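Engineer: A predicted structure for the sequence below; I have some questions about it.
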Amino acid sequence: MARTADRYAFETHWGPRPVEGGTEFRLWAPSAPSIELALGDAAGKPADFLPMEKDAEGWWRIVTDRVKPGETYGFRLEGGLVVPDPASRRQFGDVHSLSVLVDPTDYEWKTANWNGRAWEETVFYELHPGTFSPSGDFGGIVEKLDYLKETGITAIELLPVAQFGGRRGWGYDGVLLYCPHEVYGGEAGLKRLVDAAHERGLMVFLDVVYNHFGPDGNYLGAYAPEFFHEEIHTPWGAAIAYDEQPVREFMIDNALFWLEEFRIDGLRLDAIDSIKDTTDTPLVKELAARVRQAFPGRHVHLTTEDDRNITWHIEREGGQPALVSAEWNDDFHHTAHVVATHEEEGYYADYSKKSVAQMAKALATGFVFQGEHSKHRGREVGVSSAHLPPTAFVNFLQNHDQIGNRAFGDRLADLASRRVVECLQAILLLSPQIPLMFMGEEFGATDPFCFFTDFDGELGAAVREGRRAEFKKFAAFHDEDARKLIPDPNAETTFEASKLDWSAISRPTYRRRLEMVKRLLEKRQKLIVPLLRGELPGQSGEYHVSDDTLAFVVAWHLKDGAVLHLFANLDDEPWALPSDVVTGDLTCGELLHAHPKDAEETLKSGVLPGPSVVFRLEGQKLLAGAGR
């Protein structure tokens, strides 16, 4: 790492670096017969070539002063193909063009002394840079930062920004992992966004993909086939060869690069279950340890997505994350979605639409599947998670996957009753887990968020047909004609339809939802967050579930003996709480939230109307005979 005053740079193993005599250019290609440095002209076309030398470890190198910051370069392979730098910081054009030499210290940070925010303060707002604002770029996000802060958001989470093929896409097909996509504003635009967010006390998280590269513009296999294990398959093709040290350094450096050079506050590691690491030390374990070591003076956080329901990476030491701060809890989403919508196809088959037992278990103890058999997956899934604090999990009702991987990208607001969704929103935002909302969720947006790409030719056709074929197993799409109605991912209209409609906030129903979310988040920061600091007691959650209605009670034992109680009834009928569920006075302690407002009055008499939720905070235990 290098820092000069308020300017930051991170020196990586891959990519150009300044040295005496100019710049050293490097490329790992151990089996390549020859590699030349391509010098670009003002039009970004290869104009001259300089031979590079290979060392014993397979690195091709050259030092030259013939490429200045702002000028273009690339690498020519023996066959004549000219490729960009896989560690490019900026492209002259798309993923197939030459790279641009960048001086990272050009940017002077206004918030150089920003040290982040504590993990328990996190309220995530996941957004897609291209569809969040009318301008579809980093600048458009900056314009909404004051709104997000006023709402009560503390952290924006960007879908992947690494440059991918085309001008529109989710970002999970990135091929130049060090290069913020120019369509969003490039590296300069991202730095301005992070700086502006920090000025307002907001954290910025970035979604990163270390399990595969996209299909368009990935040239690594052309000169370094050793980068992949062709014999090991993942859902996206050959596995990345993490037993090769240069490959491992490429990814770990990438994480450190975003955190240091761009002052990013945290990363979400996408689908770590699809990282097929053949070494004794999992990549995530080494990466997280390196991050913890590199930033002892800053609040830097890591989250992961993993459908195995494992816990070794989110364990605590002295109340603090030893490696990863939290796991995205798909189990909570799935059970909440099924209770709200009664859907039961696909992975929802593992969750009960007639019971809230799984939801209560997830709220109280972490995962739903903690070693139980999954019918959908045909095997036992998960390990015990009840010993972990609630803050080891990120909960959500919607995210890019759970909306965008539906055939028409429809949101929960279009699938469930308004009253139930509002109850679930309160559960999400006042429970002690770390909450995440997807862009527009705070005002009840109903705009679709579809799966979209920008591929053409054979690749475009394959993506379109592959997308539609994914839905064959669903009853609504057994018929081929029905599948033809699924939006074409490559059509620009699919992308345009996914843009957030900000005018909705001016309408009463949406404004009411936004004001409700603001109140909930204000209560969270004032009353819940202080109880999540430091080391929380183990086995902190317990629950009781109704036998005949969609009702339950959860209690969390938090800091200094405080107990947070949730009374929830997601059924249409009222629930008379059984005498063996509660002890003591139901009105003791402090009322945090009741929805609807009269739910608190009826609860005093031992009846919870439906649908409704009530949160109370007090120091005496209310639950008797509760389940773990």
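Structural biologist: Received the coordinates, thanks.

Engineer: C-alpha from now on. contacts and neighbour counts both.
Structural biologist: Noted.

Engineer: and the strands in the stretch 201-350 of the chain, which stretches?
Structural biologist: Counting by DSSP state E, counting those that start in this stretch, one finds strands in the stretch 201-350 of the chain at the ranges 203-208, 228-234, 237-240, 266-269, 301-304, 316-317, 320-321, 326-328.

Engineer: could you find the closest non-adjacent residue to Ala155?
Structural biologist: Of all residues not flanking Ala155 in the chain, Met203 sits nearest, at 4.4 Å (Cα to Cα, 6 or more residues apart in numbering).

Engineer: the one you found: how many residues sit nearby?
Structural biologist: 28 (other Cα atoms under 10 Å).

Engineer: take this one as well and set it beside the first:
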Amino acid sequence: MSRWGPEPLPGGGTRFRLWAPDADGVTLEIDGADAAAMERGDDGWYALDRAEGPGTRYRFRIGAQAVPDPASRVQSGGVHGWSVMPETAFDWQYPDWRGRAWEETVLLEVHAGTLGGFAGVTERLPAIAAAGITAIELMPVGAFGGMRGWGYDGVLPYAVHEAYGSPAELRRLVDTAHGLGLSVFLDVVYNHFGPDGNYLGAYAADFFDAEVHTPWGGAVAVERAPVARFFVDNALMWLRDYRIDGLRFDAVHAIGNPAFLDAMAAEIRAALPGRHVHLVLENEENDAARLRDAAFDAQWNDDFHNVMHVLLTGETSAYYADFADRPAERLARCLAEGFIYQGEGSANHDGKPRGSPSAHLPPTRFVAFLQNHDQVGNRALGERLVSLTDPSRLRAATALLLLCPQIPLLFMGEDEGSATPFLFFTDFHDELADAVREGRRKEFAKFDAFADPAARARIPDPNAAATFEASVPKPGEDADAWRAFYRELLMLRHERIVPHLAGATAVGAQALGEAAVVARWRLGDGTTLGVAIDLGDEPAALPGGADPFFTEGERFVAWIEP
């Protein structure tokens, strides 16, 4: 089977390839050399062997249009510029690193651009490790249009975004992390391409499914072999060439092909024996079947966030309406069974059933969070919870997050009490910039606070440089107190809970009132972990076991009993 991207040849030189079934011909252009026609082979693949090697700038010409290699490893001049043959040699300092067990995972989601690129993230790694966090999760780093963006509008998923740094700098980040005992996860987007710099449809219309649409454009046709190969090889590239430890697959419900997901996971597992490689899904469909075996480690549990957000803030607009009724009972189900929606009708999904039964799954199949890029950045003004609820409730919620058996994820700045907003930012221009700006404001018309057009006009322009600059996280005024709080909780998690997470199962959970819950799990060593939380206005009588190992005022208690 033909594969995407340039391939170094054993005797020197490079084989250049492109799948362009709709093109009558493809020409390879190399900067500083004569253009040459590529040879058409089977099934729309074009190829040409050349003597050039690493550092070569190249692109393809199809008719009058010059296009980058869709599997370019490096770009020069952005997503519309030249592709560059990469230098793959790197002096790994920790080549024997094999990763960490999934049960040890405590994730910190970071945006490389707001932290000063790959080099800026690398500088922060010692402090992250010292806090008790065991893994960082990079938001997408594949090349996208412009300099600024979240990364979910990527169009060249094999190439690291130029504004973040070079491939060598990303490898140095990963290597440094491994030396500190940190795993590195990467968020990858295989469900769509962004609007700026996506040339694939012009010469490979079959890359997309004309009958299926996503909120971001045409769905990728992963049932076709060249398309599936494009994404599976991309996943393997990050895991092999960059020694990334885990991938988070964005919005796989928009791919709509569970068989492809399973086949991809199986190939990844077979290709990387002997390493702790972790595969995590984001899936609105709450598809428990994808979590039943070792193919995928876990799914982001939006249900946990959504019900906790209702309890912490009282907000019930838009998708929070699905969690407004009986929130304590819903939280109890989340702690005991994973998903809240397990086949019930959801108003946010037009009343259609959402989810499947998940009570049989271990709690470590779920990644829980109070905040992440979506749940902060998709707010109109990007507010964090520290600005939306009172400190006592937030501290109790944080204790629940870090001391329950679900795998916790934090968002950059959260452990420092940062009040800096994280806004939606892009770097589009002209008509596309106008469309994104106005589309963003229309999106919030369904929220009560922005029903008035004048209120929507105050939503920051995503394309303004100031919107990006305002999103660079800064420690909060009481950062030292928050850091100490997180360190204590993470120390307790690693000492009292993590060694016994393998084999953990839920015992049960009950609501104690409108905003209080108690939950218990049988740990792998046979002991029982209990937690109780009260987020209400009137204190509830919380159980505490005979010997609580952590309490937070009258709002939270955790204990372990024989």
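Structural biologist: Now that the structure is in, tell me what you want to look at. As the structure is a prediction and not an experimental result, all values here were calculated from the model.

Engineer: tm score of chain vs chain?
Structural biologist: Here the TM-score for the pair of chains, by TM-score structural alignment, normalised by the length of the second structure, is 0.97; 560 aligned residues with a Cα RMSD of 1.5 Å.

Engineer: mind putting the strands of the stretch 201-350 of the first structure in TSV, distance to Val553 of the first structure included?
Structural biologist: Listed next are the strands of the stretch 201-350 of the first structure as TSV, based on distance: least, Cα to Cα, whole Å:
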stretch	distance to Val553 of the first structure
strand 203-208	33
strand 228-234	41
strand 237-240	44
strand 266-269	31
strand 301-304	28
strand 316-317	27
strand 320-321	28
strand 326-328	23
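
Engineer: do you know which of those strands lies nearest Pro489 of the first structure?
Structural biologist: Among the strands of the stretch 201-350 of the first structure, strand 237-240 comes nearest to Pro489 of the first structure, with 20.1 Å by Cα to Cα.

Engineer: the closest one corresponds to what range in the second structure?
Structural biologist: Across the second structure, the stretch matching strand 237-240 of the first structure (TM-score structural alignment) is residues 217-220.

Engineer: give the buried residues for that stretch.
Structural biologist: Within stretch 217-220 of the second structure, the residues scored as buried using 16 or more other Cα atoms under 10 Å are 218-220.

Engineer: re earlier: tell me which of the strands of the stretch 201-350 of the first structure sits nearest to Val142 of the first structure.
Structural biologist: Here strand 203-208 is closest among the strands of the stretch 201-350 of the first structure (Cα to Cα), at 11.6 Å.

Engineer: distance of the counterpart of Leu259 of the first structure in the second structure from Ala71 of the second structure?
Structural biologist: Structural alignment (TM-score structural alignment) places Leu259 of the first structure against Leu239 in the second structure. Leu239 of the second structure is 16 Å from Ala71 of the second structure, where distance means Cα to Cα, to the nearest Å.

Engineer: what's the answer for Tyr486 of the second structure, then?
Structural biologist: To Ala71 of the second structure, Tyr486 of the second structure is 41 Å away according to Cα to Cα.

Engineer: ok, and what's touching the match of strand 237-240 of the first structure?
Structural biologist: Outside stretch 217-220 of the second structure, the residues that touch it by Cα atoms under 8 Å, 6 or more residues apart in numbering are 190-193, 207-210, 212-213, 227, 254-255.

Engineer: got the buried residues for stretch 160-171 of the first structure?
Structural biologist: Buried, per 16+ other Cα under 10 Å, within stretch 160-171 of the first structure: 160-166, 168-171.

Engineer: the residue lying closest to the match of Leu259 of the first structure once chain neighbours are set aside: what's it in contact with?
Structural biologist: In space, and not counting its chain neighbours, Leu239 of the second structure is closest to Asp245: 6.4 Å by Cα to Cα, 6+ apart. Applying Cα under 8 Å, 6+ apart to Asp245 of the second structure gives the contacts 99, 183-185, 239, 276-278.

Engineer: what's the matching residue for Gln91 of the first structure over in the second structure?
Structural biologist: Under the alignment (TM-score structural alignment), Gln91 of the first structure maps onto Gln75.

Engineer: please consider this matter closed, and thank you.
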